[in-house]
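Novice: Sequence and computational prediction follow.
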Amino acid sequence: MGNTEAVPDARMLAGKTQVSVDAGAMFLGEFQKLSRGSRARLKDAYVWLDYFSVPQEWLDIANADTETQHIARQMHWNSTMAIRTTQDLHIRAIPFFVQACDVFVALVPPLRHHDTGLWCNYVSWFTRGWCRCEVWCRLLLGSAKMPVVVVCSPDQADFVQPWQWANGPPTQGQFTIETDSAVIAQIMQEALGHKLRVLEARKKWDMYRYFAARYEVLTGQPSRKRTLASFLADFKFDSFAAAVAETGMGPIACATLSGDAEMISFFSQAKALSNPLKGLLEVGIPNGYTPIYLAVRYAWHCPEVLQSLLETKANPDALDMPGIPVLALCVTVRDVVTLVENRADVNKRSAYIKVPILSLACNACAPLGVVAKLLEMGAHVNPAAVGGFGTAHPFAHLALTSAVNPHCLEVARLLVQAECNINLQCRAGGFWRLVEMASRCYLQLEAGALPARSRSVRCRVLASVFGEWTTTPLGFACLFGSEQMVHFLLEARADAELRNARGHTAFQLARSCSVLKLIQEHQKQVQHSG
């Protein structure tokens, strides 16, 4: 955990722990688990630690043993990357190890860096270029079904969802040695080339076009302008007419992802179809995304793309299938301004979930500048409860994704400065009120007469959220095991004694060891000061 210090001698896991999927992913239909066969294979599995795969000492290949020289020549035959040292050889082997894995596990407990004093955790882990490269190699070279598990504490192990990393190109990560960015770019070029060949052979055109469109971004190259002929060839459209009639990942979606505003205008004038996409869940794209969603989520580095879509009458108030407005998914202040100038409503709520844009932006890990701009443009910091999903409060959504949100605490401070009511309780209505009552019934049954064989992890997680969501932001932070949010809200003097509809205080919803320990320390301080 430092420039000269190794990882402290600490036991991360002992015995058994349950690997879970977060409630948000379950709500969208994602429920991942290790099969019985996978668990059986892991009993006799080998463990590969990337910590040992990049030695700091290196030897010139010309002076290495004969076997090492032979391996280096084999790996270099189909590569544009020079392999001159044994360190280069180890680095080049990383994708092969990832490809051979059955399970990808990241051990990321919160620990302080020995030299900088900064906290190292899952968020900091994923800012690093090499860590991003490994995750992307898992998708490009391995199996899409290979689970990615993040272990944050002895009792917290979660499956990582694609939306958490799909917008993090490895070349845009952080590097101790800046020249490593060029090395990763070459690794990504080879891995993407492999993936595209596999997808073309299997005729999986939607996924092929996704990767072809994002090739330049993922390999650290500038966006490329194409002629019509090269556009049709690169995205495997048989003809111009076939492109215009495409009902899946069509030419406008391809042009959006690749940052080609001219092609957006051209195909829009040609009346090309622009239907909502079928979900590409393995890269984090849910059902119902239209090109304007792709623009704010993945093509934010090309501002002319969003402008071109709006000029072709794309809806600035668009809603996806779960009812999330496109404005809530912006990652740049510029895109927020552009959409609002085109009459997007900063307080829009869908008729289905009725969660306001500011709260959804917090859920989507929006940067501080985006949240600040939404507030500046009139987003309500204390939105009224109007039924629907019930969790209308920005802090509740901030707690939901805080473990993967690098902007969590700075956004929380901004909300407090804007006089956000940190004790506001959530209240569902309509259909979601029925879901709440059904969840409370399930929790009661599970605590009593429900046989063990009838119990479901998925039902328990969802019921715990829906049944307890009349709690406060502090209650959500305790429920989701968000240690940093619990600490922040207690420091901000959140009321820990408020009870939800089931009669539970925020502290009674806590499950994780780290949060329970924090609560105990807080209660000791209160007793001491009292």
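Specialist: Nice, thanks for sending it over. Numbering: from 1, shown residues only.

Novice: Please make it C-alpha for all contacts and neighbour counts, starting now.
Specialist: Will do.

Novice: Quick one: neighbours of Asp234, just the number.
Specialist: 14 (other Cα atoms under 10 Å).

Novice: Spit out the contact partners of it.
Specialist: Ala212 (Cα atoms under 8 Å, 6 or more residues apart in numbering).

Novice: what residues does the longest helix anywhere in the chain touch?
Specialist: Ranked by residue count and defined by DSSP state H, the top helix of the chain is helix 180-202. Contact partners of helix 180-202, identified using Cα under 8 Å, 6+ apart, comprise 79-81, 92, 129-130, 133, 137, 140-141, 170-172, 175, 205, 207-208, 211-212, 215, 218-220.

Novice: For ChimeraX, what selects the buried ones among those residues?
Specialist: ChimeraX command restricting those to the buried ones, with burial defined by 16 or more other Cα atoms under 10 Å:
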select :81,92,129,130,133,137,140,141,170,171,172,205,207,208,211,212,215,218,219,220
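
Novice: Show me what counts as buried in stretch 13-30.
Specialist: 19-23.

Novice: nope, stretch 71-79 is what I was after
Specialist: 72-73, 76.

Novice: And stretch 304-317, by the same measure?
Specialist: In terms of neighbour count (16+ other Cα under 10 Å), stretch 304-317 has its buried residues at 304-310, 314-317.

Novice: where's the residue nearest to the spatial centre of the chain relative to Val105, distance?
Specialist: Centroid-nearest residue in the chain, with Cα atoms, centre = their mean: Gln164, separated by 1.0 Å. Gln164 is 15 Å from Val105, where distance means Cα to Cα, to the nearest Å.

Novice: same deal with Gln484?
Specialist: Applying Cα to Cα to Gln484 and Val105 gives a distance of 23 Å.

Novice: Could you do Gln32 as well?
Specialist: Note on Gln32: its distance to Val105, by Cα to Cα, is 15 Å.

Novice: cool, and Tyr51?
Specialist: Distance from Tyr51 to Val105, by Cα to Cα: 13 Å.

Novice: Those two: which is more packed in?
Specialist: Counted by other Cα under 10 Å, Tyr51 and Val105 do not tie: Val105 has more neighbours, with 18 against 8.

Novice: now what about the biggest strand by length in the chain, what contacts it?
Specialist: The strand that spans the most residues within the chain, counting by DSSP state E, is strand 148-153. Identification of contacts with strand 148-153 by Cα under 8 Å, 6+ apart yields 12-13, 19, 103-110, 121-122, 157-160, 514.

Novice: How far off centre is the helix or strand that it is followed by?
Specialist: Counting by DSSP states H and E, the element after strand 148-153 in chain order, helix or strand, is strand 156-159. With Cα atoms, centre = their mean, to the nearest Å as the basis, strand 156-159 stands 14 Å off its chain's centre.

Novice: hold the first one in mind and look at this next one:
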Amino acid sequence: MCFPMYAVPLKVLLQMGEMIPHEELKATGRLVEFQNSLGKAMFVSHQWVGHRHPDPEFKQLKVLQDALTYVTTELEVIPVDLVTETMMPSAKGLRTAELRSDPLFIWYDYFSCPQLEYTSQRRDNENRSQLLNAIASIPAYVNTSSFFLALCPVVENPSQSMLFTPASWAERGWCRVERALRELCSDESWIMVKSATNVELVLGKEASVGGGPPGEGEFSVAEDRTALAPVMVDALRRKLHMLLQSQDLVSYRLVLNLQGVYLSGLPAETLHEPVPGFSMNTETDSVSMAVASFLFQNGFASVRQRDRAGWSPLHYASLRGDPTLIQGLLDQRADPNCKTRRDQPRVGIPPLTSAVSICLLYKHNKAARLLIEAGAAVNGSGQIRPPMTCAADANNAEGVRLLCESGCSPHARNLFGISAFESACACGSMAAMEELLSQSQSGFGGRSFDMSDALFCAMLHRGGTAELVQWLVSKGANVNKSRSVWKHSVAFGILTTLKSLQHTYGTASACTKSLHHVPEATPLMLAVNTSQYAGAAALVAAGARLDIRNLRGWSAADFAKGQSMPGFLMQALEGNPTECLRVSAIASDGYVEVFF
């Protein structure tokens, strides 16, 4: 570390009634220079809401206080999100006893790093240097922390001109960096706080939040990307060597082949190959050389071998997306239609996923084209994540076009009867939505999509932005329409029934609660339940009714009970939609970026 890891004891954090800068906390003895012998640390990632101030109205921190109180006193397990629990049965939540087993200390930038506006001019240069050292130490802080928490409730800035949401957190470059650094620690899981009572455990890159590679995020200072490249490279190297030392070869293969994804958008060097000793005849052609090197680095003896996770070399090569490597594996008779045999929560890939689906999920479209030309099936009937669904989830408009050109219908559905368009809406993938609609109207008989079903799916998962709601409503979505759980798929109806029984008689989770209440629920009910408050505001502005009840007899207001919600939505649920009309008008305009 270039600067000590200062942290606030949990008790001190919970007693705060206002934001207190680093200098004052340190001067009054309320900061601790954290060491592992003291207990456990929690790193908090968040956006700054005000200009030169992270939380002028104490809104974000109040949610953090309430959420930490909730998970340490009322929850036994922090659950995984709905989609992760549905697609990957092996995924497990975090037992909150781990948060209580040792004293907990909170790293939060405003408390833990020097704040220049609170220093005298004489010491300005010294403190600026300390601030830069603290920023340079962020990888070490994340690595030292036992827990990583993304604090991203829906809040407005003081001027009420910007709205901050989980989606805006996921787009911010520095937040992506912090999240990626966590994924490259020994424990890559992290906690997402959307409200005081909506807390989820995130296990993989494709779970309950969007985003992407750090280098493709939004930075207020463009030069930050250049400075970040060596940081990410070092983190990847440490992770790879740690996994090799622990002999966790499955995780090693995942990280090894995702290096290019992590470094996308950064001026990074060639990918790291941690296993020494590879040599080959210099007369060997480049394609064969690429395959031999890949098999050597990944610890495979042949192109058709499977590891204990049920993945073949072609699946890992699809994560990497190198067309030369893919072609070489195909030349050596790798099966273009081979499917994964087990789920892999870390990358959000369920069993029976094809190599072409993996390519499309990571936007490796040239590699996907090679697989299709080699005979890879594009329709993926009966799969949880067929190719078109993966392209839609990843907001991969080019991948959607490629599949349609190859004969795949834009109306393709997955095992649970969810269409690719509905899945795109559920993930907030606007570019993929528009491409799917264009392809459907131009080349597949002019068929359209059920926009009301799509709106329902968006509110059930994480697509509930105001912009998406407004777009679907403009295309004819009915904001008060429910969707039958048996529509298009018996599998989803059975899943919903089983999860409802589990919620009633077994162990409840975010997934069981959502599916228990899905029958006859409206999009507004789902938006409130999933804490998608910006989308809820847009629904109210579009005429969503408050008097409708679902099959369990719940109204939208019933879902709000026990939640800490923004004032604009509370007023709407009490019958005054004025503030929701205002918020809906500004919600799709973006958000403020403040570099600390």
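Specialist: Ah, there it is. Because the structure is predicted, anything quoted here is derived from the model rather than measured.

Novice: so what number do they get for TM-score?
Specialist: Here the superposed chains carry a TM-score of 0.78, computed using TM-score structural alignment, normalised by the length of the first structure; 475 aligned residues with a Cα RMSD of 3.6 Å.

Novice: In the first structure, which residues correspond to stretch 168-183 of the second structure?
Specialist: Mapped onto the first structure using TM-score structural alignment, stretch 168-183 of the second structure covers residues 124-139.

Novice: What of stretch 366-374 of the second structure?
Specialist: Against the first structure, stretch 366-374 of the second structure falls on residues 304-312 (TM-score structural alignment).

Novice: In which helix or strand does the nearest residue to Arg343 of the first structure once chain neighbours are set aside reside?
Specialist: Nearest residue to Arg343 of the first structure, sequence neighbours excluded (Cα to Cα, 6 or more residues apart in numbering): Pro316, at 6.9 Å. Under the criterion DSSP H and E, no helix or strand holds Pro316 of the first structure.

Novice: hey, where'd the strands end up in the stretch 51-200 of the first structure?
Specialist: 104-107, 111-112, 119-120, 148-153, 156-159 (DSSP state E, counting those that start in this stretch).

Novice: Now the fourth one on the second structure. Mean distance?
Specialist: It stands for strand 148-153 of the first structure. Superposing on the second structure and averaging over aligned pairs (mean Cα distance after the TM-score superposition for the first structure), strand 148-153 of the first structure comes out at 2.3 Å.

Novice: buried set for that strand?
Specialist: 148-153.

Novice: And the residue nearest to the centre of the first structure, how far from Asp9 of the first structure?
Specialist: Applying Cα to Cα to Gln164 of the first structure and Asp9 of the first structure gives a distance of 29 Å.

Novice: Could I get the buried residues of strand 148-153 of the first structure in CSV, plus columns for distance to Thr116 of the first structure?
Specialist: Shown next, in CSV, are the buried residues of strand 148-153 of the first structure (distance: Cα to Cα, whole Å):
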residue, distance to Thr116 of the first structure
Val148, 28
Val149, 27
Val150, 24
Val151, 23
Cys152, 21
Ser153, 22
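
Novice: from those residues, which single one is nearest Leu277 of the first structure?
Specialist: Nearest to Leu277 of the first structure among the buried residues of strand 148-153 of the first structure: Val148, at 25.0 Å, using Cα to Cα.

Novice: Give me the nearest residue to the closest one, chain neighbours excluded.
Specialist: Phe104 (4.7 Å).

Novice: how many other residues sit next to the residue mapped onto the one you found from the second structure?
Specialist: Counting by TM-score structural alignment, Phe104 of the first structure corresponds to Phe148 in the second structure. Phe148 of the second structure has 25 neighbours, counted by other Cα under 10 Å.

Novice: how close does Phe148 of the second structure sit to Glu183 of the second structure?
Specialist: For Phe148 of the second structure, the distance to Glu183 of the second structure - Cα to Cα - is 10 Å.

Novice: about what we covered before: out of the buried residues of stretch 71-79 of the first structure, who's nearest Val244 of the first structure?
Specialist: His76 (41.6 Å).

Novice: Next one: that closest one from Gln186 of the first structure, what distance?
Specialist: The value you get for His76 of the first structure to Gln186 of the first structure, if Cα to Cα is used, is 12 Å.

Novice: now swap in Arg499 of the first structure and tell me
Specialist: Distance from Arg499 of the first structure to Gln186 of the first structure, by Cα to Cα: 55 Å.

Novice: before we move on, what about Ile353 of the first structure?
Specialist: Taking Cα to Cα, one finds Ile353 of the first structure at 44 Å from Gln186 of the first structure.

Novice: same thing with Ala272 of the first structure?
Specialist: 35 Å.

Novice: Repeat that for Leu409 of the first structure.
Specialist: Distance of Leu409 of the first structure to Gln186 of the first structure, given as Cα to Cα: 35 Å.

Novice: Check Leu13 of the first structure too.
Specialist: Leu13 of the first structure sits 36 Å away from Gln186 of the first structure, taking Cα to Cα as the criterion.

Novice: Check Leu443 of the first structure too.
Specialist: Leu443 of the first structure is 52 Å from Gln186 of the first structure, by Cα to Cα.

Novice: Contacts for stretch 235-246 of the first structure, please.
Specialist: 205, 208-209, 212-213, 232, 250-251, 254, 267, 270-273.

Novice: switch to 7 Å and redo it
Specialist: With contacts defined as Cα atoms under 7 Å, 6 or more residues apart in numbering, stretch 235-246 of the first structure is touched by 209, 212, 232, 250-251, 271-273.

Novice: And those, which of them are buried?
Specialist: 209, 212, 232, 250-251, 272-273.

Novice: Now, these that are in helices?
Specialist: Reading helices off those with DSSP H, I get 209, 212, 232, 251.

Novice: In TSV: those residues, plus distance to Leu199 of the first structure.
Specialist: Output for these, formatted as TSV (distance: Cα to Cα, whole Å):
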residue	distance to Leu199 of the first structure
Arg209	9
Ala212	11
Leu232	17
Pro251	18
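
Novice: I figured Ala157 of the first structure hits Lys16, correct?
Specialist: No - applying Cα atoms under 7 Å, one finds Ala157 of the first structure not in contact with Lys16, separated by 10.7 Å.

Novice: thinking again about what came up before, save the buried ones among the contacts of stretch 235-246 of the first structure as a markdown table, and put in distance to Ala64 of the first structure too.
Specialist: As requested, those are exported to a markdown table (distance: Cα to Cα, whole Å):
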| residue | distance to Ala64 of the first structure |
| --- | --- |
| Arg209 | 43 |
| Ala212 | 39 |
| Leu232 | 48 |
| Gly250 | 51 |
| Pro251 | 51 |
| Ala272 | 58 |
| Leu273 | 58 |
